[in-house]
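**Q** Quick one, structure for this:
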Amino acid sequence: MVKRALIITYYWPPAGGPGVQRWLKFVKYFKEFDIEPVVYIPENPHYPIVDESFVSEIPLDIKILKHPIKEPYRFAGMLSKKKTNTISKGIINKKEQSFIEKAMLYVRGNFFIPDARIGWVKPSVAFLKKELVNNLVDCIITTGPPHSLHLIGMQLQKQLNLPWIADFRDPWTTIHYHKELKLSKAAAQKHKQMETEVLQKADQIVVTSPTTKKEFKQLTNTPIEVITNGYEVSEDIYPIPDTSFSIAHIGSLLSERNPKILWKVLSEIASENKEFATDLELKLVGAVSETIISSIEDAGLKTALKTIGYVTHAEALKMQHNAQLLLVVEMDRPETRAIIPGKLFEYLAAQRPIIALGPKGSDIQEILQQTHSGQFFTYQDEEALKELLLTHYKAFKDGTLSIQTNAIENYSRRELTRKMAALIRSAC
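**A** All right, here's what the predicted structure looks like:
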């Protein structure tokens, strides 16, 4: 029996970045599993990253509802467009904040709770109540961030008596940048109250990592399911391996996501082996903090550095398949243990060796071990990291640098959609 699900999401094509891909891909495959999606999105959103290539992936036979949104970031952009886009991407540099940036963070954290899209909640509830009178659905799904969208789902659940699934692509109050929002005590408490209320009133919660599930289980008895992000099977990519010993990072690199241990180790190897210094290429694709670039240059690796701005998703996939090594970096902080970057799953599909750095207990480590796709290091594993890089470099020179992965198909978008569809049928 077909189930009709209303999906409330802020990020939708032409938005770029990882936030748009999760539900775009679910929607793409839902009908194979007897789920009919109805998608609700803002009519005039402010997206910090745009990727028109995603538009072609929207199924032509789905219903899309739109309603205008008043975007505070549009007005903030009049003061500083660069700073506004930086903050909205999550790139917050505590050490180099201007007065304007500090002011925007304070206003964002204390006047827009839980986030800058809170003003879309009330008009959305009114609009959807009218719309659903003639377009009945079996359940409501909200996905955040922005977590204000969960408030839309909570009100519709109450007023229309419909089952509600809350999907958390990232944590709420334990996300790494939450503490940087300069929250007053009252604002911090309000965030916690909202988070707890959403977690307790939802009929089903979905998270993207085991650690987030553990954290949320302390706040609610609502059923919680882990459905990670994933990768799209691409049959039209024909890898052309980089001729350099390339270490590629795809996606934003924040100021505090700075693996100085890696730059140090690479610098040591380069000083000990001139051929390595010539072969090495650090390929950073996407938004990169100036702090990261300075650290690399300070380590004497300026000639190896190649910064590439934002590219289309298709171009990013090609770069992943062509790289000799793929790099994942998370901050060395306990609250990032739950973060599994979307790029990790696309890295799995590229089947190139992965080097990951992050905090002890990171959920990334378990995935790498399960799939035999790479090695995870903490920021204290300097000797082990150096040893692995030397091993990989020798294999590169010998023409044998490769890996044999295991069960990565469990993370394909189609298989994950099968799991989400089963959950929807059960909850609705």
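**Q** CA atoms for contacts and neighbours, from now on please.
**A** Fine.
**Q** and the gap between the closest residue to Tyr11 other than its chain neighbours and Thr208?
**A** Leaving aside its chain neighbours, Tyr11 sits nearest to Val20 (4.9 Å; criterion: Cα to Cα, 6 or more residues apart in numbering). Between Val20 and Thr208 the computed distance is 14 Å (Cα to Cα, to the nearest Å).
**Q** Check Met78 too.
**A** According to Cα to Cα, Met78 stands 35 Å off from Thr208.
**Q** Looking at the two, which one has more neighbours?
**A** More crowded of Met78 and Thr208, by other Cα atoms under 10 Å: Thr208, with 22 against 10.
**Q** Mind telling me what element the spatially closest residue to that one that is not a sequence neighbour is part of?
**A** In space, and not counting its chain neighbours, Thr208 is closest to Thr228: 4.2 Å by Cα to Cα, 6+ apart. For Thr228, there is no host helix or strand (DSSP states H and E).
**Q** Thr228 contacts Pro210, doesn't it?
**A** No: look at Thr228 against Pro210 with Cα atoms under 8 Å: they stay out of range, at 9.1 Å.
**Q** the strands in the stretch 151-300 of the chain, which residues?
**A** Per DSSP state E, counting those that start in this stretch, the stretch 151-300 of the chain carries strands over the ranges 164-168, 204-207, 224-226, 245-250, 280-285.
**Q** Ok, which of the ones you listed comes nearest Pro341?
**A** strand 245-250 (10.3 Å; Cα to Cα).
**Q** Can you give the contact residues for that closest one?
**A** Around strand 245-250, the neighbours that count as contacts under Cα atoms under 8 Å, 6 or more residues apart in numbering are 279-286, 316, 319-320, 323-328, 343, 393, 396.
**Q** Let's see this one next, to set against the first:
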Amino acid sequence: MFKQFYWLAREATHRRLRKVRNLLDDIAEQTRVLWLFTRHVALQRPPGFAGTPPCRTKRSVLVISYYSPPYRSIYGTQRITKSMKFLVRMGWEVTLLTTSPSLPDERDDLAESLTDSIHVVRLPAPRLKSVHGGKGSFVPDDFIFWVRPAVAAAQLLVRERGISLILGTAPPYSNLLAGAICASMCKLPFVPDFRDPWSRIDVGWIIDKPGLRHLNAWMEKIIIRHSARVVITDDLKYVGDFLADASETVRDKVVSITNGFDEEDFDGIPLAEGRRTKFTVSYVGSLYDQETFDNLLEPFRLWNEHHPEDLRQVEFVYAGAHSKYFNNAGALPFGLRDHGYVSHREAIIARMNSDLQLFSQPAYFKPHIYSGKIFEMLRVGVPILAITRTDGAVATLLDRTGAGIAQYRHEDVAVILKDFFEKWKRGERLTTPDGAVVSAYSRETLANRLASTLEETLVLP
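**A** Predicted coordinates:
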């Protein structure tokens, strides 16, 4: 009995010691990364790339992105994958420094792969310290454990490949630390590409602790000031909502490059022919939370209360990873066809085979938030009903393109659904999109803008 107690106590002590050692190792690594950043970036004078570009004459870019295919698109892989694809076609030499998925549920082997023309270097994915995947107590995020290996690998690639500039994509924001540190050490221009805000983010990568938010804002401001150009996915009028530093000097080097659609993703997908026997409404993609789901469901319930005979002719098509919301909702007012999580191509097909596309955002989203899928919905050509704030970027986009309408109040959405349904029954067009305006959001057009932005940091023959 005593021997058993001894071994149990010894094992418990060893576990506690391991936790203490791991904690000390984590603190040490955080300190090393912060010191590296402070020494090579924060304490250095911001380079004057805006006025006098460095003498770099080669279109050769090193892209630093923790996530890339075959990681699932939920990790934000599509934007950088499409950008690199078209940069290569424009004559750029693209080198990608990234990691490999270590878990099966991180992979999507059906997704678009990287073109062979991209030189890809993969580092082992370090273990994430937070069960929340990037929302722990580290600065800027739980991916700091790849910063020093990434800097070391990036320096080697700069020498071996003749790199002219570095492009970092975020989140995760540790990509930007690695990029800024390496760019400073190698005297190269650095361009951060923000898919989402950093210290001002209020969705997904939320920084809850005020102290950490202030420290992140400090790092963000320094990186912005040391950047040759700054790319954001929002319209320029929202710079003050997006960046921690929106001074006039910073605004002069901020470029808006939204997300978009790739025309080649639609190759070989036939257009639906003829009128469907049921009014088919689709929602494809993630559901942010219960409020987002309620915004979808409640207007149909209101419609059903007044016109139950209509709903017998309505089919709701869902494709995404959040079927649980439908399963837990009880009796639904419509017939449901739930595809679950599907490939990108299957998602496009689901949208194209519907009469109305739904888009939904919760009320706490700030006006500047787009969500990348709205641009692909534009290209699909099926009318869009966006359940979102009417003073936001999505509403403005739909109004500018003529692709749909935005409304938030459930009662108003129910009226619009009924109106679209009646037009569908009469065989009338629900919307008339402006193709010329929509085409401005093609990935190729946007990549051209990125290429021009990168070229501004170089001296080309």
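**Q** tell me the most buried of the strands of the stretch 151-300 of structure 1?
**A** For the strands of the stretch 151-300 of structure 1, the largest average neighbour count (mean count of other Cα atoms under 10 Å) is found in strand 164-168, namely a mean of 26.
**Q** Return the mean post-superposition distance for it against structure 2.
**A** In the superposition with structure 2, the average deviation recorded for strand 164-168 of structure 1 is 0.4 Å (mean Cα distance after the TM-score superposition for structure 1).
**Q** so where is that strand in structure 2?
**A** Using TM-score structural alignment, the residues of structure 2 aligned to strand 164-168 of structure 1 are 190-194.
**Q** what's the distance between the matching stretch and the middle of its chain?
**A** 14 Å (Cα atoms, centre = their mean, to the nearest Å).
**Q** And for stretch 213-229 of structure 1?
**A** 18 Å.
**Q** Mind listing what's buried along that stretch?
**A** Within stretch 213-229 of structure 1, the residues scored as buried using 16 or more other Cα atoms under 10 Å are 213, 216, 220, 224-229.
**Q** Show me the two of those residues that sit farthest apart.
**A** Thr220 and Asn229 (23.1 Å).
**Q** Scan structure 2 for its longest helix.
**A** In structure 2, with assignment by DSSP state H, the single longest helix is helix 2-37.
**Q** Which other helices and strands does the helix or strand following that helix contact?
**A** Next along the chain after helix 2-37 of structure 2, taking DSSP H and E as the criterion, comes strand 60-64. Under the contact criterion of 3 or more Cα pairs under 8 Å, 6 or more residues apart in numbering; DSSP states H and E, strand 60-64 of structure 2 touches strand 93-99, strand 165-170, helix 174-186.
**Q** So which of those is nearest Arg389 of structure 2?
**A** Closest among those, using Cα to Cα: strand 165-170, at 25.7 Å.
**Q** That closest one vs structure 1, mean deviation?
**A** Comparison of strand 165-170 of structure 2 with structure 1 after fitting gives an average deviation of 0.4 Å (mean Cα distance after the TM-score superposition for structure 1).
**Q** Where does that strand end up in structure 1?
**A** Going by TM-score structural alignment, strand 165-170 of structure 2 sits over residues 139-144 in structure 1.
**Q** Any chance you could list what contacts that stretch?
**A** So stretch 139-144 of structure 1 is contacted by 4-9, 149-150, 152-153, 157, 162-170, 424, 428 (Cα under 8 Å, 6+ apart).
**Q** 6 Å instead?
**A** The contact list for stretch 139-144 of structure 1 (Cα atoms under 6 Å, 6 or more residues apart in numbering) reads 5-9, 150, 162-169, 428.
**Q** Tell me the secondary structure of the closest residue to Gly136 of structure 2 other than its chain neighbours, please.
**A** Closest residue to Gly136 of structure 2 apart from its sequence neighbours, by Cα to Cα, 6+ apart: Ser130 at 5.1 Å. Secondary structure assignment for Ser130 of structure 2 (DSSP: H, G, I helix; E, B strand; the rest coil): coil.
**Q** Correct me if wrong: Ser130 of structure 2 contacts Asp141.
**A** No: taking contacts as Cα atoms under 6 Å, Ser130 of structure 2 lies outside contact range of Asp141: 9.3 Å.
**Q** Which strand or helix spans the counterpart of Ala150 of structure 2 in structure 1?
**A** For Ala150 of structure 2, the aligned residue in structure 1 is Ser124 (criterion: TM-score structural alignment). Following DSSP H and E, one finds Ser124 of structure 1 within helix 121-134.
**Q** Mind reading off the mean deviation between that helix and structure 2?
**A** Looks like 1.3 Å for helix 121-134 of structure 1 (mean Cα distance after the TM-score superposition for structure 1).
**Q** starting at the chain centroid, how far to that helix?
**A** For helix 121-134 of structure 1, the separation from the chain centroid amounts to 29 Å (computed by Cα atoms, centre = their mean).
**Q** Show me the contact partners of it.
**A** By Cα under 6 Å, 6+ apart, helix 121-134 of structure 1 touches Ile152.
**Q** Any buried residues in that helix, and which?
**A** If you call a residue buried by 16+ other Cα under 10 Å, then helix 121-134 of structure 1 has these buried ones: 121, 124-125, 128.
**Q** go on, stretch 286-300 of structure 2?
**A** Here stretch 286-300 of structure 2 shows 286-287, 292-293, 295-300 as buried, counting by 16+ other Cα under 10 Å.
**Q** quick one: which of these is nearest Val413 of structure 2?
**A** Pro299 (5.8 Å).
**Q** which residue lines up with the closest one in structure 1?
**A** Under TM-score structural alignment, Pro299 of structure 2 pairs with Val265 in structure 1.
**Q** Tell me how many other residues crowd the nearest residue to that match once chain neighbours are set aside.
**A** In this structure, Val265 of structure 1 finds its nearest non-sequential neighbour in Lys386, 5.8 Å apart by Cα to Cα, 6+ apart. Neighbourhood size, Lys386 of structure 1 [other Cα under 10 Å]: 18.
**Q** What of Val438 of structure 2?
**A** Neighbours around Val438 of structure 2, by other Cα under 10 Å: 22.
**Q** Confirm it sits in a helix?
**A** Yes: if the criterion is three-state DSSP, then Val438 of structure 2 is within a helix.
**Q** Residue in structure 1 paired with Gly268 of structure 2?
**A** Following TM-score structural alignment, the counterpart assigned to Gly268 of structure 2 within structure 1 is Asp236.
**Q** how close does its match sit to Lys318 of structure 1?
**A** 10 Å.
**Q** out of the two, which sits in the busier spot?
**A** Neighbours per residue, other Cα under 10 Å: of Asp236 of structure 1 and Lys318, the larger number sits with Lys318, 17 against 7.
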